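Chemist: here you go, sequence then predicted model.
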Amino acid sequence: MDIALLTFNDFDTLLNTVFTIRISNEVLLDAELIELTKLDNYSPLERNPFSIVFRTAQKNEYYEQGIFTIIHPEKGHLELFMTPLGFDSIGMKYEAVFS
C-alpha cells in the first residue's frame, strides 16, 4: 500500500484494533491503535494531514524514532517513520504523522 495515498479514513475503522510493529527481524511488538487525529492543513497537498498513535505493553524500555514496519491483517505491511511519545499507565506510545 502506498503511504502517500493513505488518509484519515483509512485508519478510522481500525481505531482500537491491534497491529504488529516490527522493530527488527527479532523484535515484534503488539500495538493498539489508540488515537487518530486530524491536523491543521498547512500544505498544498490533496491529503489532509493526520497522525496516528499506537500503544505497546512496554513498561520500562522503548525504541528510538525510526522507520518501522506496521502490520495489520486488513491493511498489510506499511513502512512508517515513528517517534516515541512516552509512557502512560498502560505502556509506551508511538506516533506516526502523515503530512
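Modeler: Perfect, I can see it now.

Chemist: drop to CA atoms for contacts and neighbour counts, all remaining ones
Modeler: Noted.

Chemist: show me where the protein has its helices.
Modeler: Along the chain, the stretches classed as helices by DSSP state H are 8-12.

Chemist: for it, just list every one of the strands.
Modeler: Taking DSSP state E to define them, one finds strands in the chain at 18-22, 28-38, 50-55, 66-72, 76-87, 92-98.

Chemist: tell me which of those strands lies nearest to F8.
Modeler: Set against F8 and scored by C-alpha to C-alpha, the strands of the chain come closest in strand 50-55, at 6.2 Å.

Chemist: what residues of stretch 13-21 count as buried?
Modeler: Buried positions in stretch 13-21, judged by neighbour count with 16 or more other C-alpha atoms under 10 Å: 14, 18-21.

Chemist: mind checking the end-to-end distance for that stretch?
Modeler: 19 Å (C-alpha to C-alpha, to the nearest Å).

Chemist: name the residues that touch it?
Modeler: 28-36, 68-73 (C-alpha atoms under 8 Å, 6 or more residues apart in numbering).

Chemist: filter the residues you listed down to the buried ones, ChimeraX style.
Modeler: This is the ChimeraX syntax for the buried subset of those, where burial follows 16+ other C-alpha under 10 Å:
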select :29,30,31,32,33,34,35,36,68,69,70,71
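
Chemist: put this next to the previous one:
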Amino acid sequence: MASADLAALAIGDFTPHLDANFDMQTPAGAVPLRLAAVDPAGNSGRPGGAFSLIFVAPKGPWLPQGIYPVTHPALGVMEIFLVPVGTASGGNGYQAIFT
C-alpha cells in the first residue's frame, strides 16, 4: 500500500471517512481505530487550513504519544503523530492535528 503525502492531505480527504475503520501499527501489532471526528482547527500555512482528527481505539492500555503508521484502504499508509486525549465513545481517544 502506498504512503500518503501528509502535506498534501486536507480535511476533505478525511471527511468522507468519518466513522470508517483504520489500523494503527504498534510494536505489539495492529490496533483498530475508528475515525470519530474531523474538525477544522483554524488558519495555518496548510492549504485549506489546519484540522484535527479524533480516532477511537478499543478500551485497553494506553499507547504513548508518538508517530504511528496508520493505514486506510483509500488513503494509504500515513505516518501520523497521535496524542492520547482520554476516553472517547467507550474507548481510548487519540488526536492528530494537521497544521
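Modeler: Sure, I can see it. Quick caveat: nothing in here was measured; it's all calculated off a predicted structure.

Chemist: before we move on, the earlier item: let's have the strands of structure 1 in a markdown table, adding distance to F8 of structure 1.
Modeler: Formatted as a markdown table, those follow (distance: least, C-alpha to C-alpha, whole Å):
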| stretch | distance to F8 of structure 1 |
| --- | --- |
| strand 18-22 | 17 |
| strand 28-38 | 7 |
| strand 50-55 | 6 |
| strand 66-72 | 16 |
| strand 76-87 | 15 |
| strand 92-98 | 9 |
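
Chemist: related to what we said a few turns ago, show me which pair in the contacts of stretch 13-21 of structure 1 is furthest apart.
Modeler: L28 and L36 (22.2 Å).

Chemist: which residue packs closest to I67 of structure 1, ignoring adjacent ones?
Modeler: F81 (4.2 Å; C-alpha to C-alpha, 6 or more residues apart in numbering).

Chemist: for structure 1, list the residue farthest from the centre, please.
Modeler: Using C-alpha atoms, centre = their mean, the residue of structure 1 lying farthest from its centre is P44. It sits 23.3 Å away.

Chemist: quick check: that one vs F8 of structure 1, distance?
Modeler: For P44 of structure 1, the distance to F8 of structure 1 - C-alpha to C-alpha - is 17 Å.

Chemist: spatially, and excluding backbone neighbours, which residue is closest to the counterpart of L28 of structure 1 in structure 2.
Modeler: Matched across to structure 2, L28 of structure 1 falls on A30, judged by TM-score structural alignment. The shortest distance from A30 of structure 2 to any non-neighbouring residue, by C-alpha to C-alpha, 6+ apart, is to M24 (5.5 Å).

Chemist: again, but for Y94 of structure 1
Modeler: P84 (4.3 Å).

Chemist: ok, the one you found to P44 of structure 1 distance?
Modeler: P84 of structure 1 is 28 Å from P44 of structure 1, where distance means C-alpha to C-alpha.

Chemist: what does I21 of structure 1 give?
Modeler: 31 Å.

Chemist: most widely separated two among the buried residues of stretch 13-21 of structure 1?
Modeler: The widest separation within the buried residues of stretch 13-21 of structure 1 (C-alpha to C-alpha) is 14.9 Å, between L14 and I21.

Chemist: was I right about T71 of structure 2 contacting M78?
Modeler: Yes: here T71 of structure 2 reaches M78: they are 6.2 Å apart, a contact under C-alpha atoms under 8 Å.
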